[in-house]
Structure formats: structure tokens, C-alpha cells
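1. let me see the structure of the following:
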Amino acid sequence: MKNWQIFLVFLLASYILFMSVKHHDPEYFSIHGIRYQVRIVNGFTNNSSLPLVIWCTSQDGDIGGRALQEGDDFSWDTRLSFWTSTPAFSCTMKWDRTRKKFEPFQVHRDTIKSGDSKKCLWLVKEGGFYFSNDEYNWVKDFSWS
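-> You can find the predicted model right below:
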């Protein structure tokens, strides 16, 4: 194939992808990219006197943090597009004297795991960090240690 033919095939494939995603789920796709929701929930039981403290940053700066009581959550949106790079996120979690640093959204890991929902949900419990894309089915991904 010649260069112009390769370019034409690329444009056509991009258009087809754009149209299929746009019509499939217009809420999550715009000219600014595909939106992903990242949410971290305190799933500890009976810890009303001991909150889960969370602080998150990205390569673009601080996202912020807070002390989460049982059932509280901390969330934000991020976008993937062809034109911009998605920032890497890092969160430090502190529960009692235990600390854990983890990445709540990684492009190569979570774009596939989140599926059509585009949700990257984390439930933090005594036993570790559990992932879900539907808030019903949770799979343990990380331990505290």
C-alpha cells in the first residue's frame, strides 16, 4: 500500500470507531475524549472512630483528599483522548498505622477492566482493595501489605 492509502484507511477506521463509540454511549464520549469515573469507597465495617484517610495526586497536581468515614467515598473523572495524555494518579491511604500507596486508575489496566461502564470503582476494606465496574461484583486486586 502507498502512504496515501494507509492514511485513508486510518481515517476511515478512526471515523468508524468514532461513530460507533458516539452512538453507543454518547454520555461518555465527546470531542474531549472518553470519560472514566474513578471512585474510592471506605468499605471498612465498624470503624466510625477511625476514618480511612486518603490523599490523591496526579502528574498535573493535587486532586485532594479527605478522611472517609464508613461508607463515604472520594471520586473524580478523567478523560482519555487521542490529543492529550491521561495523567497518572497515585493515592496514599492511611488506616490506623497502616499506609498503602496505589494507583486507582491506570490506562493499560483499567480501560479494559472498566468495560462499557467506564467506571473504575475501589472498595477499601480490612482485607485489601477491591475493584468493580458495576458496584455489585467486587474482585480483590491488592492487599494492604
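
2. going by C-alpha atoms from here, please, whenever you check contacts or count neighbours.
-> Will do.

3. all helices for this structure, in order.
-> 3-24, 107-113 (DSSP state H).

4. please identify which of the ones you listed is closest to residue 69.
-> Closest approach to residue 69 among the helices of the chain is made by helix 107-113 (25.9 Å; Cα to Cα).

5. I'd like the helices of the chain as a markdown table, with distance to residue 84 appended.
-> Formatted as a markdown table, these follow (distance: least, Cα to Cα, whole Å):
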| stretch | distance to residue 84 |
| --- | --- |
| helix 3-24 | 16 |
| helix 107-113 | 13 |
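
6. nearest to residue 131, of the ones you listed?
-> Per Cα to Cα, nearest to residue 131 of the helices of the chain: helix 107-113, 8.8 Å.

7. out of the helices of the chain, nearest to residue 65?
-> Using Cα to Cα, the helices of the chain put helix 107-113 closest to residue 65, at 21.6 Å.

8. quick one: contacts of that closest one?
-> 86, 118, 120, 133 (Cα atoms under 8 Å, 6 or more residues apart in numbering).

9. could you also give me the structure for this next sequence, so I can compare it with the first?
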Amino acid sequence: MRNSFFLVFVLILVPETCVKARPKNEFQVNVVNGISDNILIRCQSKDNDLGFHTLHVGDDFSWHFQTKLIGGTLFFCHFWWNSKDKSFNVFDETQWEDKCQYHEGSGPFRKCFWLVKPDGFYFSNYNAPFPTGWQKLIVLNFLKN
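-> Now for the predicted structure:
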């Protein structure tokens, strides 16, 4: 009986302690429309569907989240512009975790930015005026007629 109590105690207390001991990995992903027309986006993960959003010229859509304790966190977005579309992973914990950075005044979040341009999708860890600090990671021709 005493061993059973100890086992129950360990099973309840240890996971709680591990969760509290793990540093928070909180992120904010921002998608910015940098083309001269509206785009429609839908972003989601396995657990969260963020819905459809129309981004007008210069608009952005952002969300924040905490990475999972077990398993990786992955968000992907589907982009539509007129009759063209493209989808890709905008946050994959195994690839982007170290590329997103804290910013003064941003609270507990590490931020990642995606900029949609006619020739592709650009990534940055801060929202600087284009092209400073932006790296083209997804090459596109779907936005060209």
C-alpha cells in the first residue's frame, strides 16, 4: 500500500515539476502582405485552425503560441492570390526556433516575420524595411502572370 501511494505521488508530481522547470518557449509569427493586391491566408497547426484572413496591401496577420512540451510545434499557412495558391510551413520548431528572436518590448515572445512579395516569401527575425534583414526562403512564380 505504501509503495502504491509513492507511485501515485511520483506520477502526479513529476510531470508537473518538469513542466514548471522547462523554460517557456513563446513565439509570435507575423505574415505581412508586401504585394500590390489582397491575399487570402489560412494558417493552422495540428491543434489550432486560425481561420481565413484577408490581408490588404501592407496588412499583417500575427498569432502567438507556446511550443509543446512533447513533440514539435508546426504551423503552416496556405496563401491565395486570385487563382494562384501556395502553402508551406511558416513555423517548424525544429527549423525556426533558433531563428526567431526576442525584441525589446515584445514581452515573452520570440518573433518571426514572413513577407509575401511577387517573387517569393521572405523571412526575417525583425520587421525591418525591405530588403534590409530579409532573406528569400521560398522562391515563387505563382504571383507572376
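
10. got a TM-score for the pair?
-> Remark: TM-score between the superposed chains equals 0.68 [TM-score structural alignment, normalised by the length of the first structure]; 111 aligned residues with a Cα RMSD of 2.0 Å.

11. quick one on the thing from earlier: between the helices of the first structure, which one is closest to residue 45 of the first structure.
-> Of all the helices of the first structure, helix 107-113 sits nearest to residue 45 of the first structure, with 26.3 Å by Cα to Cα.

12. where does that closest one end up in the second structure?
-> Mapped onto the second structure using TM-score structural alignment, helix 107-113 of the first structure spans residues 93-99.

13. mind listing what's buried along that stretch?
-> Of all the residues in stretch 93-99 of the second structure, those buried under the rule 16 or more other Cα atoms under 10 Å are 93, 97.

14. among the contacts of helix 107-113 of the first structure, which one has the most neighbours?
-> residue 120 (25 neighbours; other Cα atoms under 10 Å).

15. could you tell me where the strand ranked longest in the first structure falls in the second structure?
-> The residue-count maximum for a strand in the first structure (DSSP state E) belongs to strand 33-42. Mapped onto the second structure using TM-score structural alignment, strand 33-42 of the first structure spans residues 24-33.

16. chain center to the matching stretch, what's the gap?
-> 5 Å (Cα atoms, centre = their mean, to the nearest Å).

17. try stretch 56-68 of the first structure
-> Using Cα atoms, centre = their mean, the offset of stretch 56-68 of the first structure from its chain centre is 13 Å.

18. so where is that stretch in the second structure?
-> By TM-score structural alignment, stretch 56-68 of the first structure lines up with residues 43-55 in the second structure.

19. which helices and strands does the longest strand of the first structure pack with?
-> strand 73-80, strand 119-125 (3 or more Cα pairs under 8 Å, 6 or more residues apart in numbering; DSSP states H and E).

20. can I get these in CSV including distance to residue 105 of the first structure?
-> Formatted as CSV, those follow (distance: least, Cα to Cα, whole Å):
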stretch, distance to residue 105 of the first structure
strand 73-80, 9
strand 119-125, 7
